[in-house]
Every structure is written in C-alpha cells, then in structure tokens.
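Undergrad: got a sequence here, can you model it:
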Amino acid sequence: MKGYHFLISTLAILAFATFLASAYDPSPLQDFCVALKDIKDGVFVNGKFCKDPKLANANDFFFSGLQNPRNTQNPVGSNVTAVNVDNLAGLNTLGISLARLDFAPNGLNPPHTHPRATEILVVLEGTLYVGFVTSNGDGNRLFTKVLNKGDVFVFPIGLIHFQLNVAHVNAVAFAGLSSQNPGVITIANAVFGSKPPINPDVLTKAFQVDNKVVDYLQKQFWYDNN
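TA: Predicted coordinates for the structure are as follows:
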C-alpha cells in the first residue's frame, strides 16, 4: 500500500511539474511554424497563424542588420534592436529571441522587465554596470555587476533589471531571451506615462511623495528605446 501511495504522489508531482513547464512558451509539435500575417489558409498556433510548411523558405528564418549600430542620441542614450517573432517569422513556437543593445557614453537601458522571458546578456564592446532586483518575497535584493568585453550576465524571468554604460566610449551588447515574444515593460514609462494616466492619488500614496512631484513626473516625455 505504501508503494502505491508513493507511486500516486510521484505521478502527481510529475504532472504538476509538467503544468509549470507549460506556463512558458510551449514546445513545438512540428519542425517549425512560420508566423503568417495573412490568415487565409493559415493555422492558428500559439498566438500566430502558421504558413503552410510546404510554402516556407529560407527568408522566413533570416534577419539582417544587427551588425549596424543604432542611433543613441535620445534622452536615455541607448537603443534596443529586437529580433522576435514580429520581425523574424520563423521564430514562431521556437521559444527564443535576440536583441542588440547600443549605448552612448553614460547611456542607460532603464529599469524594465520581460514578463515572458529570462535574458542572458554578453558584452561585445565597452563596460556596463548591470543588475536586477528580486521579488518582494525575497526582500527586493539588488544583484549588480560591472561587465567588460566578453562577460556574461543573466536576468531571471520577470524581474526588474537594467544596464548602464559606465565608460566614456560606446558600448554594445547582445541578449538572448527565452521566448519568441518576451515583451518589455519599462517601469517609469508604465507608471508615469500610461495612457490615460494613473490617478495621481494612487501614485502619491504609493511613492510617499508630494502630489507636485507626481504631477511633474506625469508631464515628462518618457522615451521608449525599444
């Protein structure tokens, strides 16, 4: 009888683990599923319609241009070039994406989260100060590191993180993300630049500041570097 209960418990744990795994991008059940914008003759899979596999070609799996630096002359001094399912259709259902990050001297990729992906970042040129903050239950601990050329850092899924160029020259990094469409929420933009704006009374109480501070912040232009 004890063996029977152990078997049932083991199966339950395995079923629960399978359920948790399915909370992320699902494993594909076919070689590929090229995303299709035109729904005619398409098959709906994981948020996208899929092209008939017989009509797929090499260009569906190709993206060009990451060798080119992006303009960083903006308020935050950085620019992110994302390669996800929206501009590389062959990524659909494959659970990965990529980004190039360009930084001017003192440029910042502001605190943000990717709700659907873990990010792994490698520095190609320059020096970056990077970090992430743990969730409330873990005490909102801050983990930081200064990265140089060739260094790698990982940002766990959903956690607030940032990158700052601390050198006097441009910096470049590449990031891999564990979702075909990781999403991005830039904290300041979302909180103070939402449309319509969040009721100032909410923000005044949340941040424990004078309502004039909230009013000032809500009137700023919150730049989107993605």
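
Undergrad: from here on, contacts and neighbour counts on C-alpha atoms
TA: OK.

Undergrad: what residues are up against the closest residue to Asn87 other than its chain neighbours?
TA: Nearest residue to Asn87 in three dimensions, chain neighbours excluded: Phe63, at 7.7 Å (CA to CA, 6 or more residues apart in numbering). Applying CA atoms under 8 Å, 6 or more residues apart in numbering to Phe63 gives the contacts Val83, Asn87, Leu88.

Undergrad: filter these down to just the buried residues.
TA: Listed as buried from the contacts of Phe63 are Val83, Leu88; burial here means 16 or more other CA atoms under 10 Å.

Undergrad: and this one, please, so the two structures can be compared:
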Amino acid sequence: MKFLPISLLILALATATAFAYDLSPLQDFCVAINDPKVFVNGKFCKNPKQVTADDFLFKGFRYPGNTANWLRSKVTRAFVDQFPGLNTLGISMARIDFALGGLNPPPTPPRETAILVVAEGTLLVGFITSNQLNNTFTKVLCKGDVFVFPISLIHFQLNIGKTPALAFAALSSHNPGVITIPNAVFRLKPPILADVLNKAFQVDKKVVDYLQAQFWCDNN
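TA: Predicted coordinates for the structure are as follows:
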C-alpha cells in the first residue's frame, strides 16, 4: 500500500500529458524557423546562438486592424507563424477590432481555450456547447470585463455598442488554428456536395446554391 501514492502520482502525470495539446518545452525556448522541404508536427528551432531579443517581441498590436470589410471586424493574430518566439510555449494572442456592428463570426478553434478581455466598447459574446448539453451561453461585456471560451467550442463576439470596440484574446496554444463555420461550410473549394448540405440544413438546393455563391468574408 505504501506504493499507492506514487502510483496515483504517475497516473495523474500520464493523464495530464495525454490531455496536453502543446507539448511541454524541453529547453528554454525554440524560436521557430520554416523549412519548406520538411513537414513536421510543429516548427524547427532556430540555433540558440543566433536568437536575439527581437525574436521575443511582437509589434503587430500597435495599430488598429482594418475593419473595412463585410464583417466590420479584424483579427490580428500573434500565433507562432507571426511570432516565432512563441514556438513550443503553448500560448498565443489575438487583437480583435470591431467597427460599429462588427462581428467576429462563429469559429471553432480546434486546439485552444480562449480568454477574452474587452479593452474598449461593448460586446455581446457567447459560445455553444456540444450536443451533450446543446446549450448557448451569452453575456454582454463592457470595458475591463473578461470571458472564457472553453476549448474547441463554437463562439462569437458582436459589437452592440455605439462606439468601435477592441478586445484581446489569450489562447492556450502557440498554433491554435481556426475554423470559421460559414466559410468552412459554404466557401470550400471544391464545395461540399449540395445533397449533403440539403439534408444537413433541411433546405432546398436553391438555398444551398445561393449561399455557396455568396462572398464569405475572412476577417483574419
């Protein structure tokens, strides 16, 4: 019985590792470099002797994003592709600018939990649970409010205020990815078969044809 606590500890560590999405780093840092000849599950590391302080600096949040699009919003990413110093660290960020009525359309992030803080304006935010609960949680956020979106669940943010809005999101992966639902369903090339969409959404083929013919905006 004296070995039971150790066994439980090993089990807990194994469970934690099994549910980890970004692997724990094995060194102080691994600044990402691209090698177009090789594909791996992640990024190669820059020679540590060539790393500088600039590798750990990102200036992309200094200026507002261009919201002159149909969605009236702009997501500025600070993922590993834009910020190589994040590689293997399991974190990233995004700046989201909203014009009046701006919407960040429902995405599902395949590899991250997100926590959002409102810096300016008023946002209606929410997320949709899986089929097990089949529920929607929404809240109106004001400046300084924080809201968390559980991992992989579809969510959205809408500017319902009378001024532009600004929010920052912290993400639990250095390469979280994003699948925007409208684009993924109706903008694919080649498209999803109309018969599949007809039955899935229970609409006439003409409706599917109409939706697939629309210009689905990407605010990333």
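
Undergrad: TM between them?
TA: Overlay of the two chains. TM-score (TM-score structural alignment, normalised by the length of structure 2): 0.93; 220 aligned residues with a CA RMSD of 2.2 Å.

Undergrad: closest to Leu20 of structure 1 among the contacts of Phe63 of structure 1?
TA: Nearest to Leu20 of structure 1 among the contacts of Phe63 of structure 1: Val83, at 26.3 Å, using CA to CA.

Undergrad: in structure 2, what residue corresponds to the closest one?
TA: Using TM-score structural alignment, the equivalent of Val83 of structure 1 in structure 2 is Ala78.

Undergrad: swap in Pro28 of structure 1?
TA: Using TM-score structural alignment, the partner of Pro28 of structure 1 in structure 2 is Pro25.

Undergrad: ditto for Val123 of structure 1
TA: Counting by TM-score structural alignment, the partner of Val123 of structure 1 is Val118.

Undergrad: returning to what we had before: mind checking which of the contacts of Phe63 of structure 1 land in strands?
TA: Mapping the contacts of Phe63 of structure 1 onto strands (DSSP state E) picks out Val83.

Undergrad: between the contacts of Phe63 of structure 1, which is closest to Gly183 of structure 1?
TA: Comparing those against Gly183 of structure 1 with CA to CA places Val83 closest, at 11.6 Å.

Undergrad: ok, longest helix in structure 2?
TA: Ranked by number of residues, the top helix in structure 2 under DSSP state H is helix 4-18.

Undergrad: give me the mean distance between that helix and structure 1.
TA: On superposition with structure 1, the mean distance recorded for helix 4-18 of structure 2 (mean CA distance after the TM-score superposition for structure 1) is 4.8 Å.

Undergrad: alignment lookup: Ile128 of structure 2 to structure 1.
TA: Match for Ile128 of structure 2 (TM-score structural alignment): Val133.

Undergrad: the residue nearest to Asn87 of structure 1 matches what in structure 2?
TA: Per TM-score structural alignment, Phe63 of structure 1 is aligned with Phe58.

Undergrad: is that match located within a strand, as I assumed?
TA: No: applying DSSP: H, G, I helix; E, B strand; the rest coil, one finds Phe58 of structure 2 to be coil, outside a strand.

Undergrad: next one: it from Ser92 of structure 2, what distance?
TA: From Phe58 of structure 2 across to Ser92 of structure 2, the span is 11 Å (CA to CA, to the nearest Å).

Undergrad: before we move on, back to that, any idea how far the residue nearest to Asn87 of structure 1 is from Ala99 of structure 1?
TA: For Phe63 of structure 1 relative to Ala99 of structure 1 (CA to CA), the value is 12 Å.

Undergrad: between the two, which contacts overlap?
TA: Taking CA under 8 Å, 6+ apart as the criterion, Phe63 of structure 1 and Ala99 both touch Val83.

Undergrad: Pro115 of structure 1 contacts Gly183, doesn't it?
TA: Yes: assessed by CA atoms under 8 Å, Pro115 of structure 1 is found in contact with Gly183 at 6.1 Å.

Undergrad: neighbour count for these two, which is higher?
TA: When Pro115 of structure 1 and Gly183 are compared for neighbours, Pro115 comes out ahead with 16 against 13, by other CA atoms under 10 Å.
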